[in-house]
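1. This is a predicted model, with the sequence first.
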Amino acid sequence: MIAAPTTSTAPKTSRPRVRAMRRRGAAGRQRTSIRYGPISPDRSVPILRAGRYAVNQDCSSREGQTVTRKPTPGTRRRILETTARLFGEQGARAVGMQQIVEETGLGKSALYREFTGKDDLVKAWVGELHDQAWSKLDSAIARHEGDPARQLLAIVEHAQETARTSDAHGCTFYNTSAEYRDPDHPGRREAVAHLDQLRERLHALAAAARATDPEALADMLMLVISGLYANAATLGPSGPVTRSVSAARILIEQHIPAHARAS
C-alpha cells in the first residue's frame, strides 16, 4: 500500500503579507544603522547618518540638520606661537609639519584645519610678524610727530634696538626671502611686501623732510637697516651694529639741508 502524502496543518502565509513584513524589517534596519556620510561643509568633521538624523562626532544631532564641531578656540594661536619659536630657532625650511604637530601636542587634523599646508603656515607666520613689527614701528615714529627727519632716524634707532635685543637670528623678512628663492612662494611674497612697505615709508618721510634726493636717502637707510641686522646676528650686539644710528644720522644730515631739519 502506498502511503498518502502528509499535508501540513499550519496556516499558509500569503505572498503580499510576506512582502510587507520584509519591507518593515528593512525599514527598521535602516533606522538603526549608522554609516559615514559626507564631510561637513567646513571639512572639520565627518557626518554620521542615522535615519533622518545627522549626527556629528560630538554626538549632538538635530532632525533634518547638519551639526558641525567648531575648532577649539586658541588652536590657531597655539600653532602660530609654536611656529614662531621653531622657525626663529631653526629657520622656516628646517622645520616640518610633523615637528609642529609634536611640539603643539595637537593632531594633524587640527593643524590642517587651520592651515592647508607648510606654505600657508609660513605665509601666516610672516604676515603676523609684519603686523607686530609695524605696530611697534608706528609707535616709535609717532613719538616724533611733525618732524620727518627725526622720524627717519627713529626708524633706524628702533631697528638697532630690535637687532641687539632680539633672540631672532637677523631680520625675519630678509631671512625668509633668502630661504625661499621662488618669487611666487607665499611666504616670500609676504616678506618682500613688508620690506617694500618699509622702503616706501622711508621715501615718504624723506620727501616730507625735503631731502635733496628722497629716493636715494631711503635706499641708503634701507642698506643701513639690512646691514645692522646681519651684523648683529653674526658679529654680536656689541659689534658694528652699534654704529648704525650714527651712520644713519650722517646720511640724513647730508641729504636734508639744515634749514629743512630745523623747520
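-> Cool, got the structure.

2. switch to C-alpha atoms for all contacts and neighbour counts from now on
-> Fine.

3. Compute the number of surrounding residues for the nearest residue to Ala168 once chain neighbours are set aside.
-> Nearest residue to Ala168, sequence neighbours excluded (C-alpha to C-alpha, 6 or more residues apart in numbering): Gly88, at 5.6 Å. Neighbourhood size, Gly88 [other C-alpha atoms under 10 Å]: 17.

4. Equivalent analysis for Cys171, please.
-> 21.

5. Please apply the same query to Gln151.
-> 22.

6. isn't it right up against Ala206?
-> No: at 9.3 Å, Gln151 and Ala206 do not qualify as touching, with contact defined as C-alpha atoms under 8 Å.

7. Contacts only, for Leu80.
-> Shown in contact with Leu80 (C-alpha atoms under 8 Å, 6 or more residues apart in numbering): Ala124, Trp125.

8. and the gap between it and Thr104?
-> Distance from Leu80 to Thr104, counting by C-alpha to C-alpha, to the nearest Å: 10 Å.

9. Now do the buried residues in stretch 218-227.
-> By 16 or more other C-alpha atoms under 10 Å, the buried positions in stretch 218-227 come out as Ala218, Met220, Leu221, Met222, Val224, Ile225, Ser226, Gly227.

10. could these go into CSV alongside secondary structure and distance to Cys171?
-> Compiled in CSV, those are given as follows (DSSP: H, G, I helix; E, B strand; the rest coil; distance: C-alpha to C-alpha, whole Å):
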residue, secondary structure, distance to Cys171
Ala218, helix, 18
Met220, helix, 17
Leu221, helix, 15
Met222, helix, 12
Val224, helix, 13
Ile225, helix, 9
Ser226, helix, 8
Gly227, helix, 10
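
11. Next up, a structure to set beside the first:
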Amino acid sequence: MTPTLSRGGQPSMRERIIEAAAELFYAQGIRAVSAEKVIAKVGITKVTFYRHFPTKDELIVAYLERRAGWERGAVEAARLAAAGKASEVFRIIAEGIGAESCSPGFRGCPFINAAAEYADAEHPVRQVVHAHRQWFKATIEEMIQELGVTDVSVAADQLVMLRDGAMVGGYLGDPGTIAKSLYDAGRAILAFHS
C-alpha cells in the first residue's frame, strides 16, 4: 500500500500518525499504547491527532487496514513472481514468513495479536481482522484449485491454521526453521487432499 504523500513529497500527517502507531502497537501491544504515546512519538498536538483520528479505534483500524494492504501486496507480488504457479507462490510466501519471523523485533502476526486484545467479535478491530482472514483464505482457495485439491475449503482452513502456527512459532520458537517447516507441512496438507 503506497503511503499518501504531502505536497512536499513527505508522508502525509495521517500516514505519519499511522506509521508511529504501527511501530508502537506492534512493539508494545495495542491496548498498552495510549493516544498520548502516539502524539509524543509523532511530535504533534492533540488537536492535530484527533483531527485525523477522532478515536483510538479508528487509528487501530487504519493500522490494521494498512497492514492488510501490505500483505495483499506481498501475496500479489509472490503470485506475479511465480507466474501464477501455485506451488511456487506457496514457497515464496513460506520464505517471506520465515524471513519476517527472523527479523529484529518480530512479535508474531499483527492480526492474531489484535484479535487477542479485542475479544468482542463485533468490535471494529475484530471486523478488520475477520475481513483480512477471509481474504487470505479465499486467496488460498483460489490458488489451490489448480492443484487438483479435492476439498478446497478444508485444505485452505488447514493452510491458514498452519500459517497462524508458523507466525506464533516464529515468535516463540526457532524462527530459523519456520520457512522450511511451513513449506513442507503445507505440501503435506496439499498432498493429503489431492
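-> Received it, and whenever you're ready, just let me know what you need. In this text the structure is predicted, and so the values were computed from the model without any measurement.

12. what TM-score do we get after superposing?
-> After superposition, the two chains reach a TM-score (TM-score structural alignment, normalised by the length of structure 2) of 0.86; 185 aligned residues with a C-alpha RMSD of 2.0 Å.

13. which residues does Val126 of structure 1 contact?
-> Residues near Val126 of structure 1 by C-alpha under 8 Å, 6+ apart: Thr172, Phe173, Gly187, Glu190, Ala191.

14. closest to Gln160 of structure 1 among those residues?
-> Gln160 of structure 1 lies nearest to Thr172 out of those, by C-alpha to C-alpha, at 14.3 Å.

15. okay, now the spatially closest residue to Ser194 of structure 2 that is not a sequence neighbour: neighbour count?
-> Spatially, and ignoring its direct neighbours in sequence, Ser194 of structure 2 is nearest to Val149 (4.4 Å; C-alpha to C-alpha, 6+ apart). Val149 of structure 2: 19 surrounding residues under other C-alpha under 10 Å.

16. Can you tell me the SS state at Val149 of structure 2?
-> Put simply, Val149 of structure 2 is coil when judged by DSSP: H, G, I helix; E, B strand; the rest coil.

17. I figured it hits Ile189, correct?
-> No: counting by C-alpha under 8 Å, Val149 of structure 2 sits too far from Ile189 to count as a contact (9.7 Å).

18. okay, and the common contacts of the two?
-> Ala155.

19. Aligned against structure 2, show me the partner of the residue nearest to Ala168 of structure 1.
-> Superposed on structure 2 with TM-score structural alignment, Gly88 of structure 1 falls opposite Tyr26.

20. circling back to that earlier point, can you find the partner of the residue nearest to Ser194 of structure 2 in structure 1?
-> In structure 1, Val149 of structure 2 lands on Ala211 (TM-score structural alignment).

21. can you give me the strands in the stretch 151-263 of structure 1?
-> Applying DSSP state E, counting those that start in this stretch to the stretch 151-263 of structure 1 gives no strands.

22. Which residue ranges of it form helices?
-> In the stretch 151-263 of structure 1, the helices defined using DSSP state H, counting those that start in this stretch lie at 172-179, 186-208, 214-235, 244-255, 258-262.

23. what angle do the longest one and helix 172-179 make?
-> I take that to be helix 186-208 of structure 1. Put simply, helix 186-208 of structure 1 runs at 130 degrees to helix 172-179, going by axes from the mean of the first three to the mean of the last three C-alpha atoms, to 10 degrees.

24. Can you name the residues that contact Ala260 of structure 1?
-> Applying C-alpha under 8 Å, 6+ apart, the residues near Ala260 of structure 1 are Ala209, Arg210.

25. go on, Arg164 of structure 1?
-> By C-alpha under 8 Å, 6+ apart, Arg164 of structure 1 lies in contact with Ala232, Gly236, Pro237, Ser238, Val241.

26. leaving aside the residues next to it on the chain, what's closest to the third one?
-> Spatially, and ignoring its direct neighbours in sequence, Pro237 of structure 1 is nearest to Arg164 (4.6 Å; C-alpha to C-alpha, 6+ apart).

27. aligned partner of that neighbour in structure 2?
-> Using TM-score structural alignment, Arg164 of structure 1 lines up with Cys102 in structure 2.
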